[in-house]
Structures are given as structure tokens and as C-alpha cells.
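[1] Quick one: sequence plus predicted model below, questions after.
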Amino acid sequence: MANHKSAKKRAKQSQVRRLRNKSVKTTLKNLEKKVRAAKEEGSDNKDEILRKTQSAIHKAAKKGVIHKKTASRKISRLFKFMNA
């Protein structure tokens, strides 16, 4: 356990950030699953779902939840999957 005041604060901040990042990552996984399901079903709104997913991935990268290049790779693979 932390002894210094600043170390206690850092531990608290780290825990809050971990929970927030976990939530964002879970949302991204669910959106990616929706994109793949929409493609397989031949859904009419698959382009809209893809745009929402792309936006969410960019936001996660902007906030530092995932790396910028990881975001680019995920988006690239999703578009490649949708256009195949």
C-alpha cells in the first residue's frame, strides 16, 4: 500500500482510469461484433454501424485508451472485411 499522499492519489487515479479504459474497450469489442454480424446477416444499416464503430475507435485512440496505430489497424481490417 502507498505511504505518500501523492502515491495514494496516483493509485486512486490509476484505478479510475483502468475502469474507464475497460469500459471503452468493452464497447469497442461489442461494436466490432455488431459490424461482423451485420455483414453476415446482410443488414441494411451495416454502413451506419461501421461508421459508428470507426468513430468510437478514433475516439479511443484520441483519449489514449488504445494506440493510434492499433486504431488504424482495427479500422483497416474492418473495412477490408466489409468490402470482401
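    Ah, there it is. This is a predicted model, so every value here is computed, not measured. Numbers count the residues shown, from 1 in each chain.
[2] make it CA atoms for all contacts and neighbour counts henceforth
    Noted.
[3] can you map out the helices along this protein?
    Under the criterion DSSP state H, the chain carries helices at the ranges 5-41, 46-63, 68-83.
[4] In contact with residue 33, which residues?
    Not one residue lies near residue 33 by CA atoms under 8 Å, 6 or more residues apart in numbering.
[5] Packed most tightly, which of the helices of the chain would that be?
    Using mean count of other CA atoms under 10 Å, the stretch among those with the largest mean neighbour count is helix 46-63, at a mean of 17.
[6] this is the comparison structure:
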Amino acid sequence: MANTPQSAKRARQNAARFAVNKMRRSRIRTYLRKVEEALASGDQAVAAEALKNAQPELMRGVTKGVFHKNTASRKVSRLAARVKALATA
């Protein structure tokens, strides 16, 4: 429980920020899930399109402070490699 007006305000701000970040994380995970589903289906064109849509969302998460830059880059890189592997398989 907050003891001062300042700490009460900070608690409110943290709760609001948590809700926004939770929404952003959920949105990004949805895009990533779509890429995973496309990869599982084995359709390279659909997977490439899903990755093309997911990449800006991941990077937007970086600019908004939801993910670290390297984390997002790593995810994009690994997904891109898997999409590329579908083309050769």
C-alpha cells in the first residue's frame, strides 16, 4: 500500500503502463503465433507474408520498451531462417 501521495501516483502510473505493455506484448505474440502456424502448415508464401507483417510489430515493441533490441532481432532472424528453410525443403 502506498504511503505518500507521490507513491500512490507512481502505483497508478505503473498499473497503467503495465496494462499498455501487456496489450503490446499480447499483440506481438499474436503476430508471432501466426508465423509459427504458417511454418507448421508448410506454406512458404504464407509464412513469408506472416513474417513480413510480424517484423514491424516486433520492432515497434522495441521502440516502446517492451522488448530489448537484441531479443527482437534474434526472434526475427530465427524466424527468417526457418521461413527460408521452407523454400529449400
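    Yep, it's here. It should be emphasised that the depicted structure is a prediction, and the values quoted were computed from it without experimental measurement.
[7] Contact partners for the residue nearest the centre of structure 2?
    Taking CA atoms, centre = their mean, the centroid of structure 2 lies closest to residue 28, which sits 3.1 Å from it. By CA under 8 Å, 6+ apart, the residues touching residue 28 of structure 2 are 54, 57, 58, 61.
[8] ok, and these in structure 1?
    Retained in structure 1 (both residues aligned by TM-score structural alignment, their matches' CA atoms under 8 Å) from the contacts of residue 28 of structure 2: 54, 57, 58.
[9] The first one contacts residue 31, doesn't it?
    The reference is to residue 54 of structure 2. Yes - using CA atoms under 8 Å, residue 54 of structure 2 is in contact with residue 31, at 5.2 Å.
[10] what separates the closest residue to residue 34 of structure 1 other than its chain neighbours from residue 22 of structure 1, distance-wise?
    Among residues not flanking residue 34 of structure 1 along the chain, residue 49 sits closest, at 7.4 Å (CA to CA, 6 or more residues apart in numbering). Distance, residue 49 of structure 1 to residue 22 of structure 1, using CA to CA, to the nearest Å: 21 Å.
[11] next one: residue 70 of structure 1
    Taken as CA to CA, the span from residue 70 of structure 1 to residue 22 of structure 1 is 16 Å.
[12] which one of the kept ones among the contacts of residue 28 of structure 2 is nearest residue 83 of structure 2?
    Nearest to residue 83 of structure 2 among those: residue 54, at 12.7 Å, using CA to CA.
[13] ok, the closest one - contacts?
    Residue 54 of structure 2 sits in contact with 28, 31, 32, 35, where contact means CA under 8 Å, 6+ apart.
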